[in-house]
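**Student:** give the three-dimensional model of this entry:
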Amino acid sequence: MKSIQRIALFGECMIELQEQVGGQLRRSFGGDTLNTAIYLARMLAGRPAEVSYVTALGDDRHSQAMLDAWQAENIDTHLVSRLPGRVPGLYMIQVDAAGERTFSYWRDSSAARAYFETEISALELELATLDVLYFSGISLAILPQAGRERLLAAAHSVRQHGGKVVFDNNYRARLWPDSAEARRWYARAFAQSDIALITLDDHIAMQEAPISVADALAQVWTLPTPEVVVKQGGADTLVRLVGQPPVSIPPAPVAQVVDTTAAGDSFAAGYLAARLCDHDVISAAEIGNTVAGTVIRHRGAIIAPTAMPAIQL
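**Tutor:** Reported below is the predicted structural model:
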């Protein structure tokens, strides 16, 4: 029997610049799967689990600062590739008075896009040892076609070896040539996944024509993924296990929303941590909602460790 659970999250971490009062900028690091990795590592601290982040970075000082920051969060980095001459992508966040955020990106030459350009990556060498492989729609979008094929092949291999695959549908239209191509790749990702994390607004946004919430949910419930979790912002979270009707879990009340950055990413971490610790889906969704409800009361994608909610797993 394995003595430790190994969870690998693939994606892109970028330099985050957040606009402050007076026009000053605060630098940090963020990205959807990286945010999830950090919150997951915090949730599983002290348990027999290893959370690894999988990406490619350059050989610049910002890349090294990223590695140092991840290791300080107890994230394993031995699956990270360092590519000479490459640099991380960059994005800027502006937040309005209601806590909603606007992003501007500079990521065309991001090193993460080249992760699968070697003959065999560090991730592919260790697929048989993984308990969980986690990636998102953004993870797929940043890769060239050959890289997407290899990521999906990696997911298939993890499942063949008894591990589980988690796919988060994070969708950014600007990263895809059109929504039809995104839907094709998403369909293949859902088919290779055990848990699908669906932000319903993102699912609606990638459809060819506008659809209602009811129609969007009807589509979601037909996905082949055995466990489907639907996130609806401030509305109830919905979970469907294969062969069972969906269940509804109300969100944790939040007195004041400060910044919704990483709300879905932190929910994913709370939900997955709970499922890895044998919680049922209702308890896992409640925990995910609690983590997300805490994160959105603070600015930035990653809140201070001291601000994390006290949750017994």
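**Student:** contacts and neighbour counts: CA atoms only from here.
**Tutor:** Fine.
**Student:** mind listing the helices for the stretch 51-200 of the chain?
**Tutor:** Applying DSSP state H, counting those that start in this stretch to the stretch 51-200 of the chain gives helices spanning 61-72, 122-125, 137-142, 145-160, 179-191, 200-205.
**Student:** residue 283 - how many residues pack around it?
**Tutor:** A total of 16 residues lie near residue 283 under the criterion other Cα atoms under 10 Å.
**Student:** tell me the most buried of the helices of the stretch 51-200 of the chain?
**Tutor:** helix 137-142 (a mean of 24; mean count of other Cα atoms under 10 Å).
**Student:** by contact count, what packs against it?
**Tutor:** helix 179-191 (3 or more Cα pairs under 8 Å, 6 or more residues apart in numbering; DSSP states H and E).
**Student:** just send the helices of the stretch 51-200 of the chain back as TSV, with distance to residue 229 too.
**Tutor:** Listed next are the helices of the stretch 51-200 of the chain as TSV, based on distance: least, Cα to Cα, whole Å:
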stretch	distance to residue 229
helix 61-72	27
helix 122-125	26
helix 137-142	15
helix 145-160	19
helix 179-191	12
helix 200-205	10
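**Student:** report the central residue of the chain.
**Tutor:** residue 33 (3.3 Å; Cα atoms, centre = their mean).
**Student:** ok, it touching residue 137?
**Tutor:** No: judged on Cα atoms under 8 Å, residue 33 makes no contact with residue 137 at a distance of 10.0 Å.
**Student:** before we move on, back to that, how about the contacts made by the residue nearest to the centre of the chain?
**Tutor:** 9-13, 134-136, 139, 265 (Cα atoms under 8 Å, 6 or more residues apart in numbering).
**Student:** just those residues now: which is nearest residue 226?
**Tutor:** residue 134 (15.3 Å; Cα to Cα).
**Student:** before we move on, back to that, now the host helix or strand of the residue nearest to the centre of the chain and helix 61-72, what's the angle there?
**Tutor:** In this assignment (DSSP states H and E), residue 33 forms part of helix 32-43. Relative orientation of helix 32-43 versus helix 61-72 (axes from the mean of the first three to the mean of the last three Cα atoms, to 10 degrees): 30 degrees.
**Student:** for the protein, what spans make up the strands?
**Tutor:** 5-10, 14-19, 25-30, 49-54, 56-57, 81-82, 90-95, 101-106, 132-136, 164-168, 195-199, 227-231, 237-241, 247-249 (DSSP state E).
**Student:** any idea how far residue 279 is from residue 272?
**Tutor:** For residue 272, the distance to residue 279 (Cα to Cα, to the nearest Å) stands at 10 Å.
**Student:** here is the second sequence; please produce its structure so I can put it next to the first one:
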Amino acid sequence: MSTPTYDVVAIGNAIVDILATATDDFITEIGVAKGSMQLMFSSEEADALYAKMGPGREVSGGSAANTVAGIAALGGKTGFLGQVAADQLGDVFAHDIRAAGVHFDTPARPGEPTTGRCLIFVTPDGQRTMNTFLGAGQFLPAAAIDRAMIADAAILYLEGYLWDPEEPRAAMRAAIDTAREAGRKVAFTLSDVFCISRHGDDFRQLIADGLIDILFANESELAALAQTDDFDAALAKIAAQVPTLVVTRGAEGACAIQGGTRAIVPAEPIARVVDTTGAGDLFASGFLHGQAQGRDLETSLKLGAICAAEIISHVGARPVVNLKALADRLG
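**Tutor:** Just a heads-up that it's a prediction; the model follows:
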């Protein structure tokens, strides 16, 4: 097997985040569970909610895109596959991810729908409530999958959010086949409980078929996948099915089980939680970077915790300080 050129290549939603502060009462008013993510199924619905927002800030996002941007900031070599439209937001996304040092050359899609956007409301406690219009992202075709780049990456990283639409689901299945044929690892993030409620059987089958090497979940996602609220039971059940299981636990830190080895790390202390948008994405950045560099399980978790702490200390899901300098503290 050849030495990979890329550390991580990711497939995910190409989305521009629009962030604004909001009160708890506003979250109740729009009928969304605080701290969750809901899909919007039309540009009209997205426009109507956007009209209710206060002053916003546009930042390129998307879960897997955030992760590879974080890995690039750590000094890793990354690529991203995701669909934008030939519009202004598509130009913004493409510019930002390339400027972050990520290889991105998926051709823009002409016509409707527009590039995906995520309207994010951040409450005073730093919690983010996301409302996502996938837009062009849900039309990523299998033909757009750069098989040579996937085969040339140590790890293929997939986001559960993109499993919902049929076309990109087929593209991700093709990507998994390509990575497997090349002898590469496949990492998967469950993304959100709603993804499991819609596609849990698919995810469980991917795991049962031995197609997932590294699985990321938070506590709620783990419980939904394992179909039990007993954390220890859920952890044991899923860890027995995947080579590496990584579970984030918010302020309680994170744990991972790999080949029978278990590691636990605390959350990195910060002065104040400003915005939790992208916390899981950047945790995955640190962990995957550590694994791609041959770090041990505990060090990889610590890298994840460092990256997550940086991202929740400011608004937006892309790093604003030198992540590599922070990570270098681990030696």
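**Student:** mind checking the TM-score on these two?
**Tutor:** The TM-score (TM-score structural alignment, normalised by the length of the first structure) is 0.85; 295 aligned residues with a Cα RMSD of 2.4 Å.
**Student:** give the aligned equivalent of the residue nearest to the centre of the first structure in the second structure.
**Tutor:** Counting by TM-score structural alignment, residue 33 of the first structure corresponds to residue 64 in the second structure.
**Student:** between the helices of the stretch 51-200 of the first structure, which one is closest to residue 97 of the first structure.
**Tutor:** Nearest of the helices of the stretch 51-200 of the first structure (Cα to Cα): helix 200-205, 21.1 Å.
**Student:** just list what the closest one packs against, helices and strands only.
**Tutor:** helix 213-220.
**Student:** which stretch of the second structure lines up against the helix it packs on?
**Tutor:** The aligned range for helix 213-220 of the first structure is 231-238, by TM-score structural alignment.
**Student:** if you count surrounding residues, which of residue 272 and residue 279 of the first structure has more?
**Tutor:** residue 272 (27 against 16).
**Student:** residue in the second structure paired with the more buried one?
**Tutor:** By TM-score structural alignment, residue 272 of the first structure lines up with residue 288 in the second structure.
**Student:** so how many other residues sit close to the residue lying closest to that match once chain neighbours are set aside?
**Tutor:** Excluding its sequence neighbours, the residue lying closest to residue 288 of the second structure (Cα to Cα, 6 or more residues apart in numbering) is residue 300, at 7.2 Å. Using other Cα under 10 Å, residue 300 of the second structure is surrounded by 25 other residues.
**Student:** next one: residue 300 of the second structure from residue 70 of the second structure, what distance?
**Tutor:** 14 Å.
**Student:** quick one: closest of the helices of the stretch 51-200 of the first structure to residue 303 of the first structure.
**Tutor:** Among the helices of the stretch 51-200 of the first structure, the nearest to residue 303 of the first structure by Cα to Cα is helix 61-72 (13.4 Å).
**Student:** residue in the first structure paired with the residue nearest to residue 288 of the second structure?
**Tutor:** Residue 300 of the second structure maps onto residue 284 of the first structure when the alignment is built from TM-score structural alignment.
**Student:** circling back: isn't the residue nearest to residue 288 of the second structure right up against residue 284?
**Tutor:** No: using Cα under 8 Å, residue 300 of the second structure is not in contact with residue 284, being 9.4 Å away.
**Student:** ok, back up a step: hey, what's in contact with both of residue 300 and residue 70 of the second structure?
**Tutor:** Counting by Cα under 8 Å, 6+ apart, the contacts common to residue 300 of the second structure and residue 70 are residue 286.
**Student:** need the contact list for the nearest residue to residue 130 of the first structure once chain neighbours are set aside.
**Tutor:** Leaving aside its sequence neighbours, residue 130 of the first structure sits nearest to residue 6 (Cα to Cα, 6+ apart; 5.2 Å). By Cα under 8 Å, 6+ apart, the contact set of residue 6 of the first structure is 49-52, 129-132.
**Student:** repeat the analysis, applying 10 Å as the threshold.
**Tutor:** 48-52, 129-133, 163 (Cα atoms under 10 Å, 6 or more residues apart in numbering).
**Student:** can you flag the buried ones in those residues?
**Tutor:** By neighbour count, with 16 or more other Cα atoms under 10 Å, the contacts of residue 6 of the first structure hold 49-52, 130-133, 163 as buried.
**Student:** hey, what's in contact with both of residue 300 and residue 284 of the second structure?
**Tutor:** Contact with both residue 300 of the second structure and residue 284 is made by residues residue 290, according to Cα under 10 Å, 6+ apart.
**Student:** quick check: residue 168 of the second structure touching residue 13?
**Tutor:** Yes: here residue 168 of the second structure reaches residue 13: they are 9.3 Å apart, a contact under Cα atoms under 10 Å.
**Student:** now the common contact residues for those two.
**Tutor:** Common neighbours of residue 168 of the second structure and residue 13, counting by Cα under 10 Å, 6+ apart, are 82-83, 137-140, 162.
**Student:** just give me the closest of those residues to residue 115 of the second structure.
**Tutor:** Residue 115 of the second structure has its nearest neighbour among these in residue 137, at 6.9 Å by Cα to Cα.
**Student:** which residues touch the closest one?
**Tutor:** Taking Cα under 10 Å, 6+ apart, one finds 12-15, 62, 82-85, 109, 113-117, 162, 165, 167-168 in contact with residue 137 of the second structure.
**Student:** do residue 195 of the second structure as well
**Tutor:** 37, 159-164, 203, 221, 224.
**Student:** now the first structure: which of the contacts of residue 137 of the second structure match?
**Tutor:** On the basis of both residues aligned by TM-score structural alignment, their matches' Cα atoms under 10 Å, what survives of the contacts of residue 137 of the second structure in the first structure is 12-15, 82-85, 109, 114-116, 162, 165.
**Student:** list only buried entries from those.
**Tutor:** The buried subset of those (16+ other Cα under 10 Å) comprises 12-15, 82-85, 109, 114-116, 162.
**Student:** and these, which is closest to residue 264 of the second structure?
**Tutor:** Distance ranking of these against residue 264 of the second structure, using Cα to Cα, places residue 12 first at 28.0 Å.
**Student:** give me the number of residues near the nearest residue to residue 144 of the first structure once chain neighbours are set aside?
**Tutor:** Using Cα to Cα, 6+ apart and skipping residues adjacent in sequence, the residue nearest residue 144 of the first structure is residue 113, 7.1 Å away. Residues lying near residue 113 of the first structure (other Cα under 10 Å) number 24.
**Student:** surely residue 113 of the first structure touches residue 58?
**Tutor:** No: shown here, residue 113 of the first structure and residue 58 do not form a contact pair, counting by Cα under 10 Å, at 11.4 Å.
**Student:** mutual contacts of these two, please.
**Tutor:** Contacts common to residue 113 of the first structure and residue 58, judged by Cα under 10 Å, 6+ apart, are residue 88.
**Student:** rewinding a little: I'd say the residue nearest to residue 288 of the second structure and residue 257 touch.
**Tutor:** No: using Cα under 10 Å, residue 300 of the second structure is not in contact with residue 257, being 11.9 Å away.
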